[in-house]
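Student: For reference, the sequence and a predicted model appear below.
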Amino acid sequence: MKVAEKQIEVRYAETDQMGVVYHANYLVWMEVGRTELIKQLGFHYADMEKEGIISPVVDLQVSYKKPLHYGETATVRTWIDAYDGIRVTYGYEILAPDGEVAVTGKSQHVCVKRDTFRPIVIRKYFPDWHEAYERAKR
């Protein structure tokens, strides 16, 4: 299974009044992780968009385990948790500097035509992505 890792330095603007990372920022970090995984697989999401295809989130699950604070460095680990040629579920772990899991999550995506929002079959439209996802998944 291919796992991409990306370091994120917690910025002050990402924290709340309690001095911990505001919960919605983890979703942004998951996007950073997804982009890194796709890049490591040899692709760029922008290339898909140039073809008129977008990939909206259709389901999202997040569990908060341990707070992260300003000045710490988080590690976002991202992998393909499930893939069936139409839907992709990415898995995430966001680790604290001590290696403990701070957040876990999954996001499910479907590729659709931008103009109609109708789903596409990835293996038909993007066979190279399909093959890479098949190799990278669990």
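Tutor: On my side now, so go ahead. Small disclaimer: the values here were computed from a predicted structure and weren't measured. Numbers count the residues shown, from 1 in each chain.
Student: alpha carbons only for contacts and neighbour counts from here, please
Tutor: Fine.
Student: For Trp129, list the residues it contacts.
Tutor: Phe43, Ile122, Arg123 (Cα atoms under 8 Å, 6 or more residues apart in numbering).
Student: got a winner among these for most neighbours?
Tutor: Ile122 (20 neighbours; other Cα atoms under 10 Å).
Student: now, which of the contacts of Trp129 sits nearest Ala13?
Tutor: Of all the contacts of Trp129, Ala13 sits closest to Phe43, with 30.4 Å by Cα to Cα.
Student: quick one: the most centrally placed residue in the chain and Thr15, what's the gap?
Tutor: When Cα atoms, centre = their mean is applied to the chain, the residue found nearest the centroid is Arg34 (3.0 Å). According to Cα to Cα, to the nearest Å, Arg34 stands 22 Å off from Thr15.
Student: next up, a second structure to put side by side with the first:
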Amino acid sequence: MSEIISRTKIRVLYADTDAGGVVYHANYLRYFEAGRAEYMRERISSYRSVEERGFILPLTESWLRYKAPAFYDDLLIVETTIEAVTPIKCTFQYKIYRQEDNGSEKLLVKGYTVHVAITREGKLTQLPEDMLQKIARYASKTDRIFPSSRQ
């Protein structure tokens, strides 16, 4: 399956930077969230629609590798893909690039986040079958989509 990528543009605000003049490290997780929300909205369902169905997808794991800093007013491009999905969780991968003045893109950060499906009461639940099938269409690792009990 070919990888389906969503590209979300974000302009770095002054409030995103720290005393050193670079984007504060935790803000990259916000940028991941923006990319993930757009990916979901474009291909699967908005997070609002997910919540209206009675469950949420909280982040349970994250990993980031910093390659180069971003600065105030940089134009960033967040590339988002779905790596894998199971009936209860999905893993998103990200790459954040800076759009350079010459039009090229410089890789700044890469990482992933893992999200599990829970009810509003905080109990682990399975993704609805229709949503699972939509997400599975875009997962790059199809061998991890379903455990043998759901095949």
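Tutor: That came in fine, so what should we check first? Just so we're clear, the structure is a prediction, and the values are computed from it rather than from any experiment.
Student: Kindly provide the TM-score of these chains.
Tutor: The TM-score (TM-score structural alignment, normalised by the length of the first structure) is 0.92; 134 aligned residues with a Cα RMSD of 1.1 Å.
Student: Which residue, other than its chain neighbours, is closest to the equivalent of the residue nearest to the centre of the first structure over in the second structure?
Tutor: Under the alignment (TM-score structural alignment), Arg34 of the first structure pairs with Arg36 in the second structure. Leaving aside its sequence neighbours, Arg36 of the second structure sits nearest to Thr80 (Cα to Cα, 6 or more residues apart in numbering; 6.3 Å).
Student: just Val21 of the first structure next, same as before
Tutor: Thr15 (4.1 Å).
Student: how about that neighbour, what does it touch?
Tutor: Val21, Tyr22, His69, Tyr70.
Student: just Lys95 of the second structure next, same as before
Tutor: Val78, Glu79, Thr80, Leu107, Leu108, Val109, Lys110, Gly111.
Student: which of those residues lies closest to Ala136 of the second structure?
Tutor: For the contacts of Lys95 of the second structure, the residue nearest Ala136 of the second structure by Cα to Cα is Thr80; the value is 15.0 Å.
Student: any idea how far Val103 of the first structure is from Leu95 of the first structure?
Tutor: 7 Å.
Student: when you align them, which residue in the first structure goes with Thr129 of the second structure?
Tutor: Careful, residue 129 of the second structure is Glu and not Thr. In the first structure, the residue matched to Glu129 of the second structure (TM-score structural alignment) is Pro127.
Student: Revised request: answer the last question for Lys95 of the second structure.
Tutor: Using TM-score structural alignment, Lys95 of the second structure pairs with Glu93 in the first structure.
Student: what residues are up against Arg87 of the first structure?
Tutor: Taking Cα under 8 Å, 6+ apart as the test, what Arg87 of the first structure contacts is Gln108, His109, Val110, Cys111.
Student: measure it to Pro97 of the first structure for me?
Tutor: From Arg87 of the first structure to Pro97 of the first structure the distance is 32 Å (Cα to Cα).
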